[in-house]
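*Asks:* have a look at this prediction, sequence included:
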Amino acid sequence: MQCNNCSVTAIKFEIKLEGKTNLSALQTVIDHLERRGIEISSRGDKLQMDEVGAREFLDFCSDLLDVSQVVFRINQEAWQPLDRMAQVFETEWIDDVIANERLTCHYQPIVDTDENIFAYEMLARFQNEDGSMIYPNEIFPAAKTRGRLYALDRVCRMTAVKYSAALKGEKAFINFIPTSIYSPEFCLSSTISLSKKLGVDPKLLVFEVVETEKVDDLDHLKKILTYYRERGFDYALDDVGEGYSTIEMLADMKPKYMKLDMKFVQDVATDLEKQRVAKKFLRKALEIGSIPLAEGIETRQDFEWLKQSGYQLFQGYYFGKPAALPLYEQHVKA
């Protein structure tokens, strides 16, 4: 069973009209939509309809109504001004990407102090129908606009678990967006089931919280992480920097791994301010029993400085760029 939020079922629009001008025109709007054969429901100053109806509404009402006093929302999410509705229509292409699972995973190595591979981060790569690439900075904003973050995050997690089955004993770091999970018992159960079906040892999966500093509901995040921990999975906090909360809060999260944001890693060997932040981060990680991981390493100099300072795991282009195959399979294929 799969919820509507995690799939690409039809979007339901709710439109609210405000102001004397708009409310006086409400019946005219309803009559027009019904003449067009559009199924709508009305309650007070609100209308509900599908996407076809919303497109017709936008075309018909741009001149008739005071659009500054019309708001809409999709799938019970936050209200938005009407002028953003067109963006929802323009991002319809993402439904096809999700429904047809037009994505693969690339592997980026994470190494220990001896530069042996400890794990791989699973990084999603998206394609259009013609095979051309869709970049993450394009697809995630589109998913948010269209109310598909739940569905996109789910298909990314499931794909990453599938690809992790190809690893030979190394851990797999799998990203997830905590704000896209409203109920861990429901939203994460399919991920757990798939890992069991593929015979993937939970101890080899590390769920990585992305956009750590943007999490507002810490209690909700704790609930998600507790759900994973109780089922044998580890988790990591990503992109942690100087300004991220307190030692007490981080200790309460009990992350197995903490990733130092790459903006404090690159050129750390020569930048005194970055060194200060990196050392402060290291002390926090060790104090709460987390394994410190530095990401974004591009030079030997930065790697050596971080290693000598006490960092235990490392990731970045210096050790390997994301690739379609794990490093050892690349060598076999070569």
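*Replies:* Nice, I can see it.

*Asks:* going forward, measure contacts between C-alpha atoms and count neighbours the same way
*Replies:* Fine.

*Asks:* which residues in the stretch 101-250 of the chain form helices?
*Replies:* Secondary structure of the stretch 101-250 of the chain (DSSP state H, counting those that start in this stretch): helices at 136-145, 149-164, 184-187, 189-197, 218-230, 247-253.

*Asks:* mean neighbour count, those helices: which tops it?
*Replies:* Of all those, helix 149-164 has the most neighbours on average by mean count of other Cα atoms under 10 Å, namely a mean of 22.

*Asks:* helices or strands next to that one in the packing?
*Replies:* Other elements packing on helix 149-164 under the criterion 3 or more Cα pairs under 8 Å, 6 or more residues apart in numbering; DSSP states H and E are helix 93-99, strand 103-111, strand 117-127, helix 136-145, strand 171-176, helix 189-197.

*Asks:* here's the one I want to compare it with:
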Amino acid sequence: MDEFQFHFQPKVDVQNNRVIGYEILLRNKEQNPHYPAAKMEKIIHSKKEHSHFLNWFQEELVRLVQLFPTVQFSINFAPRQLFYPETTDFFTTMQPYAKQLAIEITEDAPLFAASTENVDSLTIDQQLQSIFASIKAKGYCIALDDVGSGKNSLDEVLKYTPYLDQIKFSIVKCTKKDIKEETLHLFLGAWQRFSEDYHLDFIVEGIEDQATSEGLKEQGIVLQQGYHFGKPSKCIKKCR
């Protein structure tokens, strides 16, 4: 796994102008690093390769959290990865650091488990709920990524709300579709209210300029992430 490296992007509470943690983003080691989508797809589809990847990931993560014991980190898992027993072992091994970690569940294809061993498509939701409950019981924070703007619709979010601590909304997909600003703020307001009703942190990512950040702050959305606060970097600074 020498071709992979960690990059970090800050999450910011703009109300207090404070970095509250970092999302760990997997990148390759090319001159212009980017997420190795094709490579990771092959890894996720192979139990053996995925096991090797988790071993590397665990070693790197332990080294990181021990180096920065007061910093909060988010790590991404695709739903397909959660069905491997090696992933369960990973969460058990990393449990001493659970309070320092948030597990971000990315969006995935509706039939994401079709090629995963021992998964009945009729019970995917029930099995995921059980997996989420197990992760939660180990003390991890769980976040659901790309709500409302991807495949994680309201219906999907409601299935897993009892196990969630955070939901994340990316405005990038909305702005690319030329949604009117007023409509976008109403849409975000609905998700913000949903988060308040279910006692979830609501994080908006994809913030690329001060005007957008200020507009969301005025709306009461203060947990933000995006290039405006820092592009993914190999270096981090301790949270204040």
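*Replies:* Everything's here; your move. Only a predicted model underlies this, so the values are computations on that prediction, with no experimental measurement involved.

*Asks:* export the helices of the stretch 101-250 of structure 1 to a markdown table and tack on distance to S24 of structure 1?
*Replies:* Below are the helices of the stretch 101-250 of structure 1 laid out as a markdown table (distance: least, Cα to Cα, whole Å):
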| stretch | distance to S24 of structure 1 |
| --- | --- |
| helix 136-145 | 30 |
| helix 149-164 | 36 |
| helix 184-187 | 43 |
| helix 189-197 | 48 |
| helix 218-230 | 42 |
| helix 247-253 | 52 |
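
*Asks:* so for T270 of structure 1, which of the helices and strands packed on helix 149-164 of structure 1 sits nearest?
*Replies:* Distance to T270 of structure 1, taken as Cα to Cα, is lowest for strand 103-111 among those, at 22.4 Å.

*Asks:* quick check: angle from the closest one to strand 171-176?
*Replies:* 130 degrees (axes from the mean of the first three to the mean of the last three Cα atoms, to 10 degrees).

*Asks:* how about strand 103-111 of structure 1, aligned to which bit of structure 2?
*Replies:* Under TM-score structural alignment, strand 103-111 of structure 1 corresponds to residues 4-12 of structure 2.

*Asks:* return the mean post-superposition distance for the matching stretch against structure 1.
*Replies:* Its aligned residues in structure 1 lie a mean 1.2 Å from stretch 4-12 of structure 2 after superposition (mean Cα distance after the TM-score superposition for structure 1).

*Asks:* follow-up on the earlier one: between the helices and strands packed on helix 149-164 of structure 1, which one is closest to E213 of structure 1.
*Replies:* The closest of these to E213 of structure 1 is strand 171-176. By Cα to Cα, the value is 13.8 Å.

*Asks:* distance to Y227 of structure 1 for the helices and strands packed on helix 149-164 of structure 1 - can I get that in CSV?
*Replies:* Converted to CSV, those look like this (distance: least, Cα to Cα, whole Å):
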stretch, distance to Y227 of structure 1
helix 93-99, 25
strand 103-111, 25
strand 117-127, 21
helix 136-145, 25
strand 171-176, 14
helix 189-197, 10
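
*Asks:* tell me how far the match of strand 103-111 of structure 1 is from the chain's mean position?
*Replies:* Computed by Cα atoms, centre = their mean, to the nearest Å, the chain-centroid distance of stretch 4-12 of structure 2 equals 11 Å.

*Asks:* and if you look at stretch 189-196 of structure 1?
*Replies:* That offset, for stretch 189-196 of structure 1, works out to 18 Å (Cα atoms, centre = their mean).
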